[in-house]
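[1] Sequence plus the predicted model coming up.
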Amino acid sequence: MSTKVRTADTRERILTAACEVIADIGFEKIRMRMVAERAGVSTALLHYHFDTREKLFTEAMTHSFANTAVDLERDAETAPAAVILARILRNLLPTDPELHQDWRLWQELWVRALRDETTRVFAVDLYAQLHGWVSDAIRRGITSGEFTPTDVDDLSTLVLSLSDGYGIRLMLRDPTVTLDTALTSIWRHVSTALGLPAAVPTE
């Protein structure tokens, strides 16, 4: 195995471990030693790759974000636009253990963004990328004739806002909200705006 490959593998293990530890106990409580132990590396090696907790946190968020992007891009050019858009909606909610962990990371990001300007700018940039995922899927469907034309930016903002609102209540285990009701409610707004069937598409 080349040095470059080993380095990439080590960074991957560290970032995966960082995501897990931050989601488990929160950013304010983590110590670099905890992440190193979870990743199976020395603290010195961890500091070699990430010299501060803040840099590790930012890279961990980016890592988590990138993994979600890979799933969203799967067969994106060949699947029906409605299927891709529904997939995005599912990925915006805590629909499985991995996305539940991602949501815990997002909640840590929101808290830090309220107190730290660098983190705030980073969070706004990540939201811009989320907006891009949703709006690109909508535009693709409009261009192909699958969707009724609409105000793309306005609908994308609504989708993200609804996803955040329902996602928070799901994370709080609010007994009045379920994944099915959240997804169905969000899709109702989407389907009305885009002239689509009321049923949420499956893969």
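    Ah, there it is.
[2] CA atoms for contacts and neighbours, from now on please.
    Noted.
[3] Measure how buried the nearest residue to residue 19 once chain neighbours are set aside is and give me the count.
    Excluding its sequence neighbours, the residue lying closest to residue 19 (Cα to Cα, 6 or more residues apart in numbering) is residue 60, at 5.8 Å. For residue 60, the neighbour count with other Cα atoms under 10 Å is 22.
[4] Next up, a structure to set beside the first:
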Amino acid sequence: MPTKVRTADTRERILTAACEAIAEIGFEKIRMRMVAERAGVSTALLHYHFDTREKLFTEAMAHSFANTAVDVERDAGTAPAAVILARILRSLLPTDAVLHQDWRLWQELWVRALRDESTRVFAVDLYAELHAWVSGAVRRGIESGEFTPTDVDELATLVLSLSDGYGIRLMLRDPMVTLDKALASIWRHIAGALGLPETVPAD
């Protein structure tokens, strides 16, 4: 196996292990040795790729987001714009086990961002990426004629804000909020702004 491939595979295993460990026990309790053991690598090799816990944490967050985005946009050039936007909405909520883990990571990020300036800046940058992701999907739909023109940035901000609010309630297992209700409620705002049916599109 070529060196570059081995290196990429090692980083992938480490980042996957870091996401799992942070989601399970929290960033403050995590130790580099724990991640190394879970990834099946030596502590020295882990430190070669990530010299601090903070760097490992930020890379794990970016890795988690990137993997979700790739899966959602796998056929963005051929699928209806409403289907892609509905996929994005589902990915912004804890709709399955993987996204439930992602939400735990986000909650760790929020807590750390309140106490650490570099993490706060990183969190704001990640939100900018999420905003660009949502707004990009909306703009593609407007340009293709599938969506009614609207204030794209305002809609993207609303979608992210509603997703955060509902997502927190879902993570708390609040009996007043179900996943279906959350999806339907957010989609109604999207549909109203873009001239779409109020039923969330099936994938």
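    Sure thing, it's come through. No experiment lies behind these values; they were computed from the predicted model shown.
[5] picking that back up, wait, isn't the residue nearest to residue 19 of the first structure in contact with residue 23?
    No - contact criterion Cα atoms under 8 Å: residue 60 of the first structure and residue 23 do not qualify, at 10.7 Å.
[6] now the strands: where do they sit in the first structure?
    In the first structure, no strands are found when defined by DSSP state E.
[7] That one: helices as residue ranges?
    3-25, 32-39, 43-49, 53-72, 81-91, 97-113, 117-144, 152-171, 179-194 (DSSP state H).
[8] counting contacts, what elements does the fifth one pack onto?
    With contacts taken as 3 or more Cα pairs under 8 Å, 6 or more residues apart in numbering; DSSP states H and E, helix 81-91 of the first structure sits against helix 53-72, helix 117-144, helix 179-194.
[9] just checking, residue 83 of the second structure touches residue 197?
    No - in this structure, residue 83 of the second structure is not within contact of residue 197 by Cα under 8 Å, at 11.9 Å.
[10] more neighbours, the two?
    Per other Cα under 10 Å, whichever of residue 83 of the second structure and residue 197 has more neighbours is residue 83, with 16 against 13.
[11] Quick check: the aligned residue for that one in the first structure?
    Aligning on TM-score structural alignment places residue 83 of the second structure opposite residue 83 in the first structure.
[12] how close does its match get to residue 5 of the first structure?
    Residue 83 of the first structure sits 35 Å away from residue 5 of the first structure, going by Cα to Cα, to the nearest Å.
[13] Repeat that for residue 166 of the first structure.
    40 Å.
[14] For those two, work out which one has more neighbours and name it.
    Between residue 166 of the first structure and residue 5, counted using other Cα under 10 Å, the more crowded position is residue 166 (24 against 10).
[15] Neighbours of the spatially closest residue to that one that is not a sequence neighbour, how many?
    In space, residue 166 of the first structure comes closest to residue 182 once its chain neighbours are excluded; the distance is 6.0 Å by Cα to Cα, 6+ apart. Residues lying near residue 182 of the first structure (other Cα under 10 Å) number 21.
[16] I figured residue 182 of the first structure hits residue 165, correct?
    No - applying Cα under 8 Å as the test, residue 182 of the first structure and residue 165 come out as separate, 9.4 Å apart.
[17] Name all residues that make contact with the closest residue to residue 114 of the second structure other than its chain neighbours.
    If you skip the residues right next to it in sequence, residue 114 of the second structure has residue 120 as its closest partner in space, 6.7 Å away by Cα to Cα, 6+ apart. By Cα atoms under 8 Å, 6 or more residues apart in numbering, the contact list for residue 120 of the second structure reads 110, 112, 113, 114.
[18] what do we get in the first structure for residue 120 of the second structure?
    Alignment note: residue 120 of the second structure maps to residue 120 in the first structure; criterion TM-score structural alignment.
[19] how close does the residue nearest in space to the middle of the second structure get to residue 86 of the second structure?
    Central residue of the second structure (Cα atoms, centre = their mean): residue 65, 4.2 Å from the mean position. Applying Cα to Cα, the value for residue 65 of the second structure to residue 86 of the second structure is 17 Å.
[20] Count the neighbours of residue 22 of the first structure for me.
    Residue 22 of the first structure: 23 neighbours (other Cα under 10 Å).
[21] wait, isn't it in contact with residue 34?
    No - counting by Cα under 8 Å, residue 34 is not a contact partner of residue 22 of the first structure; they are 9.9 Å apart.
[22] Do I have it right that residue 72 of the second structure meets residue 86?
    No - counting by Cα under 8 Å, residue 86 is not a contact partner of residue 72 of the second structure; they are 9.5 Å apart.
[23] Pull up the overlap in contacts between the two.
    Counting by Cα under 8 Å, 6+ apart, no residue touches both residue 72 of the second structure and residue 86.
[24] and residue 119 of the second structure, how many neighbours?
    Residue 119 of the second structure, neighbours per other Cα under 10 Å, totals 19.
[25] repeat for the one 4 residues further on
    Applying the criterion other Cα under 10 Å, we find 19 residues in the vicinity of residue 123 of the second structure.
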